[in-house]
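**Q** Output the structure for:
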Amino acid sequence: MSGKHQPILLFLFICFVLLPGVAQAKTGDEDTLRKWAEIDGFRSAQFGMNERDVLKAIYQDFKIYRKDVSRFEHPTEKTVSLGIDVENLLPNSGPAKVFYILGHKSRQLIHVNVIWGRPATPKPDAEGVVGIANQLRNHFAQKSYQKEGLALNAQLSEDIILVFQGLDKKGRAVKLVLVNPKSDPKKVGENISLTLSYIEKPGRPDVFRIKDDDF
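**A** Just a heads-up that it's a prediction; the model follows:
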């Protein structure tokens, strides 16, 4: 297991559950004219792929060989993550980390996280990260989604903004979260991060769970 990805285990998995009760994006008649979103994975990596096929997809998309892909198992959820470092997923967007998460039982792709800012780079460009968030929000907002769970620029706390959240017809989710800790006014922006998540079954992830009869 590659040590460089271990400190962000917790951060990787906080995006499994869609957040209810957030401010919903407005929908109108124009929404019926938009094409429905189809959330089936990230680039060539499709939900349901096994590890070998995900590795092939990584090479197809980024020309990254298997030996350069980190692999680790989450200590409690028992999922397997394949991690890579990439540059400029969007023009001049800088470094990002991509994590492909395979389910506990299925060992198939169930979730993808793409991260900009910390920890993808030790000195993130806060303005650049916010710019990426705006670009992606505008891109996703061009499609139609289920009304339930649809959110746009929802302030979840002083430090966290749910920039976008939407579900396609099959209930698969795309979620964009901006985190900018403000505990120290002198360091605002130094630890900013943006996480884009594609989730096959939000609220019902294939992770290890304690059985009712075990305790």
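**Q** hey, let's count contacts and neighbours off CA atoms from now on
**A** Will do.
**Q** Locate residue 164 within the secondary structure: which element?
**A** Per DSSP states H and E: residue 164 is located in strand 160-167.
**Q** on contacts alone, who are the packing partners of that strand?
**A** Counting contacts by 3 or more CA pairs under 8 Å, 6 or more residues apart in numbering; DSSP states H and E, strand 160-167 packs against helix 126-140, strand 151-155, strand 173-179.
**Q** would you list the ones you listed in a markdown table and tack on mean neighbour count and distance to residue 44?
**A** Converted to a markdown table, these look like this (neighbours: other CA atoms under 10 Å; distance: least, CA to CA, whole Å):
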| stretch | mean neighbour count | distance to residue 44 |
| --- | --- | --- |
| helix 126-140 | 16 | 18 |
| strand 151-155 | 19 | 26 |
| strand 173-179 | 25 | 16 |
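**Q** how about this one, so we can line them up?
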Amino acid sequence: MRRLRCVTRGLLACALAWPVAATCATKGDEIALTGQPRSWDVQGVPFEADGFQGARWGMTMDEVKAAIATAWPDALATAKVQVDDAARTTALAVTVPTLAPGPGPAQVSYVFGAASHRLVAVHQTWTLPGNPDAVQRAALLRAATTLASDLVGYQWPDFATTRGRVTAPGELILFAGRDFHGGGVEIRVGGVALDVELPGAVRKQEHRAAPAGPAHLRKSLVADIDHPDIYTIPPGAF
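**A** Model prediction:
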């Protein structure tokens, strides 16, 4: 496996992982090098989003519970079922005491489709509540960089990834990609300081302090970006 060292410059392409709205980066988007990995291993194989820790796309909730029990025997005691009334999806969320590379406990949410009732997405979320200090926020950002570095070395379809997109004050998509089978992954961090490149003929950099309040890191994996198993209003319903 060959070690590649580089410094990333700007957005590479576009593709956001559902349930984030699929939008492409434009020349007017603000970008940031904040948290971008400077080196990574070249995997030499395509990335494939196929599930998480033994839970695979298409599994029933009972099958996912069995996978959770194998990965984290005590996690099922924290399980909560959450229903999205708009999308008509159901999520099974568990709390994991430690989940690398994030600091502290993480919530893992397994989403089951509206029609199939089978696993279609997994979200891993690390949250720093209250108003964490700069050291804590930096640790969260380092974890986000580690997650991104695990992804950039894979093979991706042309124009199927985006990096460094600023989506809100203190919020950044470090990496999002669509694999060759239509699955997706996204690394998103919020509540951190950003060094932003402002759009324009000559790009200028601006440092922005982290906003007050909690910080979070989320890794999302989805089975099918273009055809998410969520409820949509039938044509002619109104």
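**Q** Give me the mean deviation of the strand holding residue 164 of the first structure from the second structure.
**A** Strand 160-167 of the first structure differs from its equivalent in the second structure by a mean of 1.1 Å after superposition (mean CA distance after the TM-score superposition for the first structure).
**Q** Pull out the buried residues from that strand.
**A** Within strand 160-167 of the first structure, the residues that qualify as buried are 160-167, counting by 16 or more other CA atoms under 10 Å.
**Q** which residues in the second structure does it align to?
**A** Residues 171-178 of the second structure are where strand 160-167 of the first structure lands when matched by TM-score structural alignment.
**Q** Give me the contact list for the matching stretch.
**A** With contact meaning CA atoms under 8 Å, 6 or more residues apart in numbering, stretch 171-178 of the second structure is reached by 14-17, 32, 35-36, 144-145, 148, 151, 156-157, 160-167, 184-192, 225.
**Q** just stretch 189-196 of the first structure next, same as before
**A** Applying CA under 8 Å, 6+ apart, the set of residues contacting stretch 189-196 of the first structure is 113-119, 123-126, 129, 133, 174-181.
**Q** go with 7 Å
**A** Here stretch 189-196 of the first structure makes contact (CA atoms under 7 Å, 6 or more residues apart in numbering) with 113-118, 123-124, 126, 129, 175-181.
**Q** quick one: it to chain centroid distance?
**A** How far stretch 189-196 of the first structure lies from its chain's middle: 12 Å, per CA atoms, centre = their mean, to the nearest Å.
**Q** where do the strands sit along the first structure?
**A** Listed in chain order, the strands of the first structure (DSSP state E) span 41-42, 45-46, 70-73, 80-87, 95-102, 109-117, 151-155, 160-167, 173-179, 193-199.
**Q** could those be laid out in JSON lines, adding distance to residue 60 of the first structure?
**A** Formatted as JSON lines, those follow (distance: least, CA to CA, whole Å):
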{"stretch": "strand 41-42", "distance to residue 60 of the first structure": "12"}
{"stretch": "strand 45-46", "distance to residue 60 of the first structure": "9"}
{"stretch": "strand 70-73", "distance to residue 60 of the first structure": "17"}
{"stretch": "strand 80-87", "distance to residue 60 of the first structure": "13"}
{"stretch": "strand 95-102", "distance to residue 60 of the first structure": "14"}
{"stretch": "strand 109-117", "distance to residue 60 of the first structure": "16"}
{"stretch": "strand 151-155", "distance to residue 60 of the first structure": "32"}
{"stretch": "strand 160-167", "distance to residue 60 of the first structure": "27"}
{"stretch": "strand 173-179", "distance to residue 60 of the first structure": "22"}
{"stretch": "strand 193-199", "distance to residue 60 of the first structure": "19"}
